[in-house]
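K.L.:
What follows is a protein structure lacking sequence information:
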C-alpha cells in the first residue's frame, strides 16, 4: 500500500497557483517521502520544471495515466 505525506488535487486550484502549491508542498517533504498529484491532464510540463529545478532530487512515477485522470507519485530523494 502506498502512503503519501501529501495529496494535491490540482483541479481544485486556479491555474496561476497550481505549480506554486505543488512546489511548496514538495519542498516541505522529508527525504524519501512522497506526494500524490492528481490532475485532469498529463502534467508533462510540470515534470520538465522539476527536472530543471530539482535535477537529482525527485522521482516521478505514474500511478494512473488517463485518459481523464492522471495520478503521479512524486518522491523526494
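P.N.:
All right, it came through fine. On a predicted model such as this, the values are computed, not experimentally measured, just so you know.
K.L.:
can we go C-alpha only for contacts and neighbour counts from here?
P.N.:
Fine.
K.L.:
residues near residue 3, how many?
P.N.:
Number of residues near residue 3 (other CA atoms under 10 Å) recorded here: 11.
K.L.:
residues in contact with the nearest residue to it once chain neighbours are set aside?
P.N.:
Leaving aside its sequence neighbours, residue 3 sits nearest to residue 34 (CA to CA, 6 or more residues apart in numbering; 7.8 Å). Residue 34 sits next to 3-6, 73-76 when contact means CA atoms under 8 Å, 6 or more residues apart in numbering.
K.L.:
Filter those down to the ones in strands?
P.N.:
6, 73-76 (DSSP state E).
K.L.:
Give me the buried positions along the lengthiest helix in the chain.
P.N.:
Counting residues, the longest helix found in the chain (DSSP state H) is helix 15-28. By 16 or more other CA atoms under 10 Å, the buried positions in helix 15-28 come out as 18-19, 22, 25-26.
K.L.:
this is the comparison structure:
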C-alpha cells in the first residue's frame, strides 16, 4: 500500500491535527498516512473514527518504537 510519512515530533501540538487531516485528505483511496509521534495517538484514532468517513479503522496500526516514538498507520478506504 503506498504510504506518506509525516514526522510530527517537532511540530507544536496545536498544529498537529490540522496537518494530519490535510495530509490524509490528499491521499488516494487505498493509500495510508504514517505518522511519527512522541506519544500514542489514541485520541487521534477516535477522532478519525468518528469524523473521517474514508478512514479505515479496521486496518489502523500503531507501533511503539522506543521512548517518545510511535509509528501509526492511518489507511484510507
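P.N.:
Noted; the coordinates are in hand. Only a predicted model underlies this, so the values are computations on that prediction, with no experimental measurement involved.
K.L.:
Now the TM-score, please.
P.N.:
The TM-score (TM-score structural alignment, normalised by the length of structure 1) is 0.83; 74 aligned residues with a CA RMSD of 1.8 Å.
K.L.:
Distance of the residue of structure 2 most remote from its centre relative to residue 73 of structure 2?
P.N.:
The centre of structure 2 is farthest from one residue, residue 67, which by CA atoms, centre = their mean lies 18.5 Å away. Plainly put, residue 67 of structure 2 is 18 Å away from residue 73 of structure 2 if you go by CA to CA, to the nearest Å.
K.L.:
same deal with residue 65 of structure 2?
P.N.:
13 Å.
K.L.:
Next: residue 15 of structure 2.
P.N.:
Computed with CA to CA, the distance linking residue 15 of structure 2 and residue 73 of structure 2 is 19 Å.
K.L.:
ditto for residue 43 of structure 2
P.N.:
Remark: distance between residue 43 of structure 2 and residue 73 of structure 2 (CA to CA) = 14 Å.
K.L.:
Quick check on the two: which one has the bigger neighbour count.
P.N.:
Between residue 43 of structure 2 and residue 73, residue 73 has the larger neighbour count (other CA under 10 Å), namely 20 against 9.
K.L.:
Find the nearest non-adjacent residue to the more buried one, please.
P.N.:
That would be residue 34: by CA to CA, 6+ apart, it lies 4.4 Å from residue 73 of structure 2.
K.L.:
Show the contacting residues for the spatially most central residue of structure 1.
P.N.:
Among the residues of structure 1, the one closest to the centroid is residue 37, at 4.2 Å (CA atoms, centre = their mean). Residues near residue 37 of structure 1 by CA under 8 Å, 6+ apart: 7-10, 70-74.
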